[in-house]
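Engineer: Show me how the following folds:
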Amino acid sequence: MDLPFIDFADPEYLSDPVRVLQRARQQSWLARTSVFELQVLSHRIAAEMMRNRMLDGPGAEIYHGQGFTPLMSKYAREGMLPLIPEPPHDRIRNVLRRGFNPRMILGQRKMMQDLAIELVDSFSASGRCDLVSDFSHHYPITVVCRLMGIPPQDIDLFNRRTTDLSLLGRFPIDPWVSRIDAALSGLYDYFRELVRQRQEEPGEDFVSAIIEAQTVEETLTEDEMFGALVNLLFAGQDTTRFQFSWLIYQLLTHPRQWERLIADPGLAQNAIEESMRHTPSQRIVLRRAVRDVEFGDVVFRTGTLIGINTLATNMDPEVFDSPEIFDIGRSNASKQQIFGGGAHACLGQVLARVEMTEALQVFAERFPKMDIAGEVHFTPSPVLLGPEQLPLRLGTSA
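Structural biologist: Below you'll find the predicted structure:
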C-alpha cells in the first residue's frame, strides 16, 4: 500500500504533531511510522480493533534486539499486562480485577483528597511550585503505595525505582537498560518479601486482596504476582503523573477554560476526559494479529504488529467536532482512547480518573488565579509523553 510515513523524530512532528497526523489521515487511516511500523489513525477502526479478539497483546517480542536482560524479559512476558497475549492475560487480569475493583478505589477518595491537600500545603506558602517535581511526581505513587500497604518510609524508594522503570517508554531503550534492570531487581525483591508478609498476616490492602482473590482455576505464579504488582505500580505512577500535568498545562494555556472550571467545579471530571482526548500521555496502544484479519479493506497477516495512535484517533474529526479545540464542556470527550478497550482495556482507569478529579478540585479551590511562570519541558518519548517541568505561580482567591 502507498501509505503516508510519519517520522516521530522529524522537527515538524515534534513542533506540531497534530497537524502532521491530520495530513497523514487525509491520505489514509493507516500510516507507516518510525516506531512500531504500522499505526492506526482512525478512531472508528481503532475501536473495532480493540474489541476484536483476533488482535491480542503484542508480547515481549516488541523489545527484542534492545539489550533486554533476563529479568526485563521476564517482566515483559509475565508482568506487563498490556503486552501479555492469551491465554495468560485473562487469567492474570481476572485475579487483579477481583482485588483491584472500583468499589475499593472509590472508597479511598478521602485519602486521595487529604494527600493532595497535604502536598499542596507543603509549597503553597512560597507562592510558587513546579507542578511535576512538587506534586505530580509524588501524588500518584503515594496513592498506589498506600493502596498496596507500603510503609510511608519506603515510598521515596518506590518513587525512584518507578521513575527509572518509566524509561521503558523510551525508544530505543538500550542506553537505559542498566537503570531499568536495577529498578526491576529492587522492586521484585521488595514485593517478594511483602507478599510473604501478607500471606502470613493479611491486611486491608491491595496486595492482600489479590492474594485472597486467587482461586483454584485462576491463580498467579510467583513471578506473575511480582510482575503484576510492579506493573500496577508503574502504570499507576507514570500515566497519571504525566496526564495530570497535561491537564493543568492545558487549562492554564486556555484561560477561559480554567475560568469555566473555577465557576463550575462540576466540570472537573469532563475536563479530565478532554485533557486525555486532546493531549493523551499514553500515545500508542499496541496489538498483534493472532490470525489473518481484515479492517477497512486491509488484511493484516498473522503476526503483524499494529499501533493505535491515540493522539491521532482522539483528534479524528469524524468523531470529534473541531477536534483541535480544547473544550472542557465537550459532550463526547469520554470517547477518548487513551485507556485502550476490549479485553485489554486499562485496569487502572478508574483509579486514574478518581485521583485526577480529587487533585484538580484541590488546585481549583486553592489557586484559582494560578498561571504558568516559566519554561515548560516535555519528555522526549513518542510513546509516553508529558511535562517534566511545569513552573507555576500560585494565586489564591484573596
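
Engineer: For the rest of this, base every contact and every neighbour count on C-alpha atoms.
Structural biologist: Fine.

Engineer: Quick one: name whatever helix or strand follows the one helix or strand L351 maps to.
Structural biologist: L351 belongs to helix 349-366 when assigned by DSSP states H and E. Next helix or strand after helix 349-366 toward the C-terminus (DSSP H and E): strand 371-372.

Engineer: Next secondary structure element downstream of that following strand?
Structural biologist: Downstream of strand 371-372 (by DSSP H and E), the next one is strand 377-378.

Engineer: quick one more, to check against the first:
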Amino acid sequence: MTRGGRAAQLRQAAGFAATLYGGRVRGLVDVHVRRNEFARLSAVGAGDPYPIYDRIRATGPFVSTPTGHLATANHAVCKQVLRDRRFGVEPEGAPRPAPALDRSVLTRNPPDHTRLRRLIAPALSARRLAEFTGMIERTVDRLLDDVPADGPFDVMPALAGPLPVAVISELLGVSPAAGAALASYGETLGGAAAGFRSLRQARDVMVAASRMVHVFEEVIEQRRADPGDDLISALLAVEGEGDSELRAVELVPLCRMLLIAGFETTVNLLGNTVNALLDHPDQWAAVVADPALAGAAVQESLRFDAPVQRTGRVSFDDTEIAGQPIRRGQWVNVLIGGANRDPEVFRRPDDFDIARPDVFDHLAFSSGIHRCVGRPIAELEGTVALQALAQRMPRLRRAGPARMRAVPLVRGPSSLPVRA
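Structural biologist: Below you'll find the model as predicted:
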C-alpha cells in the first residue's frame, strides 16, 4: 500500500472513531443530563428495561428521542404503526445498502418485500414444518444426551445455540460445519444491530460479513451444480430478472437475513423461556406435570421477555396517530418489549403466567405485512426443546446466576448455568 493510501485509511479511521466516541459522549449527556427515557433504554445494557418501559408508557402514547424522532411502548399505538401502510421499514427512495450489510426483507418495502417474502414462504409452509418436527426432536435428544446427567451445564451453548444452527443449516442446505461458521458470523453481525460499540467491534463485523458472504457464495455455487431439497436450491430455481423472480444480487442478503433472524430469535426465545420458568418453580412444575403446556410457556415467554425488544418504522407522509403529529421521514421506535407488558391489554403484565388467556396479543414477532415469516418454526423449536427438558430433566434448577446479553435490541441470556 502506498503512503497516500495509508494516510487515507488513517483519516477514515480517525473520522469513524470521532463519530463513534462522540456519539457515546452524547449518549451519556442524554441519559445523565437531559434524562431522556429513550436514551436510558438504549443504555440499559444487560439491565432490566421494563421499569423504563413503564415510565415511557406513563408519559403518554409517544416520547421523543434525542435525535428528534419518536418512541412508543403503548400496545395499541405499536400495533397501529406496525400495521399502517403509511409506514415502512426504510424511507421511500432510500439507496440500497452495501451488499455485505444488506438485510434483505427486513429493510424492504413493498413491492420488493412482497416479492421476496412470497419466494421464501413455501420453505416455511405447514407441510415443511411437519417434515422438520422429527429432525428437531432428534436434534434436541442428541444435544441433551451430551450434557452431564448429574453435573452443571450451560443451557445456551449446550441447547439454545446449536438447535437453531442445526435447523437453519437443514433449511438452507448447508453442512453442519458451514452452518456453525455461519452462525458464529451471524452472532457477530447481530451484536452490532444497534450500532458499533468500539472500533474493534466494527472491524470484527466487517470481517464476519465478508466471511459470511464467501461461505454463502461457495454453497450457492455447489447448489447450482447439484440442486437439492433445500431453500437455496429452491431460490436458485426462481432466479431471474422478472417481476416475480429473485435477482442474483438479492440471494446472499436473503440467505444472510434468514440465518441471522432464525438464529437470534430462537436462541434467545429458548434462553428466556428456561430462565423465566426457573424463576417461577410453580410454572415449571406445571409443564413437568403436563409437557403439552410447553407451547403455552413459549407464548408467555415471548410476551414476558421478547427476544427482539424493539423495531422501527418511518412515516411516508405527514400524518397523526393518537393525537401526535408525525412528519414525513420521521421514525417511530416501536418498543415491543414495553407493549407486551401494557396493562391496558394484559392483566398483571409483570406476572409470568403460562395459563393467561390474553397471551396471543403479544407483538414479539411484530405485526402487519412485516410479521416474522419464521415465527412458526421458532415456536416449534422452542416447544419441542421445552417438552424434552420437562420429560428428561424434571428436576432442572439453577447452578448459578444467569448473565444477560448487553445488547439493547435483543434480550436473552449469554449464560444460563443449570443442573439436571
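
Engineer: Do a quick rundown of the helices in the stretch 101-250 of structure 2.
Structural biologist: 112-120, 126-145, 155, 162-172, 176-190, 199-225, 231-237 (DSSP state H, counting those that start in this stretch).

Engineer: Using a markdown table, lay out the ones you listed together with mean neighbour count.
Structural biologist: Converted to a markdown table, the helices of the stretch 101-250 of structure 2 look like this (neighbours: other Cα atoms under 10 Å):
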| stretch | mean neighbour count |
| --- | --- |
| helix 112-120 | 17 |
| helix 126-145 | 15 |
| helix 155 | 23 |
| helix 162-172 | 23 |
| helix 176-190 | 20 |
| helix 199-225 | 16 |
| helix 231-237 | 20 |
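
Engineer: Pipe those helices into a markdown table and attach distance to L416 of structure 2 per row.
Structural biologist: Listed next are those as a markdown table, based on distance: least, Cα to Cα, whole Å:
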| stretch | distance to L416 of structure 2 |
| --- | --- |
| helix 112-120 | 33 |
| helix 126-145 | 15 |
| helix 155 | 5 |
| helix 162-172 | 14 |
| helix 176-190 | 17 |
| helix 199-225 | 24 |
| helix 231-237 | 32 |
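
Engineer: Looking at those, which is nearest to G88 of structure 2?
Structural biologist: Nearest to G88 of structure 2, of all the helices of the stretch 101-250 of structure 2, is helix 112-120, at 10.4 Å by Cα to Cα.

Engineer: Now do the closest one: which range of structure 1 does it align onto?
Structural biologist: Mapped onto structure 1 using TM-score structural alignment, helix 112-120 of structure 2 spans residues 88-96.

Engineer: what's the mean distance for that stretch versus structure 2?
Structural biologist: On superposition with structure 2, the mean distance recorded for stretch 88-96 of structure 1 (mean Cα distance after the TM-score superposition for structure 1) is 1.7 Å.

Engineer: pretty sure E365 of structure 1 contacts D264?
Structural biologist: No - using Cα atoms under 8 Å as the test, E365 of structure 1 is too far from D264 to be in contact (11.0 Å).

Engineer: more neighbours, the two?
Structural biologist: Neighbour count, other Cα atoms under 10 Å: between E365 of structure 1 and D264, E365 has more, with 13 against 10.

Engineer: Quick one: map the more buried one onto structure 2.
Structural biologist: For E365 of structure 1, the residue aligned by TM-score structural alignment is Q391.

Engineer: Distance check, S125 of structure 2 against L171 of structure 2.
Structural biologist: 12 Å (Cα to Cα, to the nearest Å).

Engineer: Any figure for the gap between the spatially closest residue to the match of E365 of structure 1 that is not a sequence neighbour and D282 of structure 2?
Structural biologist: Distances taken as Cα to Cα, 6 or more residues apart in numbering place V288 nearest to Q391 of structure 2, at 6.6 Å, with adjacent residues excluded. According to Cα to Cα, V288 of structure 2 and D282 of structure 2 sit 10 Å apart.
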